[in-house]
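J.: Next one to model:
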Amino acid sequence: MPRPVHFELPVAAIASVEGAGATIVYPKRPIPGVGFSAYFTDTEGNRMGLLETDESAVIE
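T.: Here you go, the predicted structure:
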């Protein structure tokens, strides 16, 4: 089973994915007490999720 890869989700990185032809499905959003997530679909139709851990994440 593939292991998750952890990295930061700066707005510039999400814009870079979009600039490479991906479609943002859900922009960066908080998961309280866990971190932030974002989902995109790549140019081949594969949907992927990104997670940045940050226990201080809250819904504003």
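J.: contacts and neighbour counts: CA atoms only from here.
T.: OK.
J.: Tell me which stretches of this structure form strands.
T.: Using DSSP state E, the strands of the chain run over 23-31, 35-41, 47-53.
J.: For the ones you listed, give me TSV that also has mean neighbour count.
T.: Putting the strands of the chain into TSV (neighbours: other C-alpha atoms under 10 Å) gives the following:
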stretch	mean neighbour count
strand 23-31	16
strand 35-41	18
strand 47-53	16
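J.: run this one through as well so I can compare:
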Amino acid sequence: RGFELPGLVQSATKDVGPAMQNAQCTEGYTNARSCSLSLATGTGKSWRSLFHLLKDCTD
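T.: Purely as a prediction, here's the structure:
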């Protein structure tokens, strides 16, 4: 729905960016590509697939 209603993304992610900043997170992980696009737009942070996290943890 965020692609059709950009205000929805802004509203839904308004607290995520500051929370990431407070936690000193530089990127996030998600399981859906469409969510990563919306989250990146709403937070200004990089979002990657959970599979990247799994790979990073097992290397």
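J.: Could you get me the TM-score between them?
T.: The TM-score (TM-score structural alignment, normalised by the length of the second structure) is 0.30; 24 aligned residues with a C-alpha RMSD of 2.6 Å.
J.: three-state assignment of the residue most central in space within the second structure?
T.: Residue closest to the mean C-alpha point of the second structure, counted by C-alpha atoms, centre = their mean, is L39 at 3.6 Å. Three-state call for L39 of the second structure (DSSP: H, G, I helix; E, B strand; the rest coil): helix.
J.: what about it, distance to T58 of the second structure?
T.: 25 Å (C-alpha to C-alpha, to the nearest Å).
J.: What of A12 of the second structure?
T.: 32 Å.
J.: And these two? Which one has more around it.
T.: Neighbours per residue, other C-alpha atoms under 10 Å: of A12 of the second structure and T58, the larger number sits with A12, 13 against 7.
J.: Doesn't W47 of the second structure belong to a helix?
T.: No: using three-state DSSP, the secondary structure at W47 of the second structure is strand, not a helix.
J.: count of residues packed around it?
T.: Counted with other C-alpha under 10 Å, residues neighbouring W47 of the second structure total 21.
J.: Report the contact partners of it.
T.: Each residue near W47 of the second structure by C-alpha atoms under 8 Å, 6 or more residues apart in numbering is listed here: E27, G28, Y29, T30, S36, L37, L39, A40.
J.: Just the buried ones from these?
T.: Using 16 or more other C-alpha atoms under 10 Å as the burial test, those include G28, Y29, T30, S36, L37, L39, A40 as buried.
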